[in-house]
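>>> Pasting the sequence and the predicted model now:
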Amino acid sequence: MTAQTTTSATFEQDVLKADGPVLVDFWAEWCGPCRMVSPVLDEIQSENSDKITVMKLNVDENPDLAMKYQITSIPAMKVFQNGEVATTIIGAKPKQALEQDLAEYLA
């Protein structure tokens, strides 16, 4: 199971109304570090699909959400829980570092 795509049209249903924690990866096609972190997030999703949902949001295609959540540099990952931002992670990191940042959701 890999990360799914969300958009302005589906964000409320996919993320804000989701049952468990949802990590949203704010990314863009032209962003090298975003492409580096993408397979890592896919791994985290497939290994922890029962605990967390990983969604990808293209900031170029959904500028309204990028602005709403004050995305100024990418990759930026935000974990939403109960419709609120619970955790923010900025920048590409190795898998182990991301898992540490997400430890409370993966336990």
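Now that the structure is in, tell me what you want to look at.
>>> alpha carbons only for contacts and neighbour counts from here, please
Noted.
>>> which one's the longest helix in the chain?
helix 32-47 (DSSP state H).
>>> What is the subsequent helix or strand relative to the helix or strand hosting Phe80?
Using DSSP states H and E, the element containing Phe80 is strand 76-81. Using DSSP H and E, the helix or strand that follows strand 76-81 in sequence is strand 84-90.
>>> So which other helices or strands are in contact with that next one?
strand 76-81 (3 or more Cα pairs under 8 Å, 6 or more residues apart in numbering; DSSP states H and E).
>>> one more structure, for comparison:
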Amino acid sequence: MTVTLKDFYADWCGPCKTQDPILEELEEEWGDRVEFEKIDVDENQDVANEYQVRSIPTIVVENDEGIVERFVGVTQADKLEDAFEQAGA
């Protein structure tokens, strides 16, 4: 089972900068079980549209079966870890 975290962000987004250190810490802990992808919505509008991203930061946790959970706004590590476990990481 592949578990992926997609982080939709933009360089000009203040809350995205708040989210970054949380994700970096999670990547150190979970990097061997979860793939982390950063997706700049300005450069990847097609992907953002595909995931119906309307505001950022948006974080999507998915596995081979599809989206397990999505978070809009700054999300704390414990909520993301719960989603990783739910996704089978």
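That came through, no problem. Because the structure is a prediction, the values reported are computed rather than measured.
>>> any idea how far the residue sitting furthest away from the middle of the first structure is from Gln100 of the first structure?
For the first structure, the residue at maximal distance from the C-alpha centroid (Cα atoms, centre = their mean) is Ala107, at 17.8 Å. Going from Ala107 of the first structure to Gln100 of the first structure by Cα to Cα, to the nearest Å gives 10 Å.
>>> again with Trp27 of the first structure
From Trp27 of the first structure to Gln100 of the first structure the distance is 21 Å (Cα to Cα).
>>> Compare neighbour counts for the two and give me the winner.
Under the criterion of other Cα atoms under 10 Å, the comparison of Trp27 of the first structure against Gln100 puts Trp27 first, with 25 against 11.
>>> now the residue nearest the centre of the first structure, nearest residue through space, not along the chain?
By Cα atoms, centre = their mean, the first structure has its centre lying nearest to Val24, at 2.1 Å. Closest residue to Val24 of the first structure apart from its sequence neighbours, by Cα to Cα, 6 or more residues apart in numbering: Met55 at 4.8 Å.
>>> Unless I misread the structure, the one you found falls within a strand.
Yes - with DSSP: H, G, I helix; E, B strand; the rest coil as the criterion, Met55 of the first structure is assigned to a strand.
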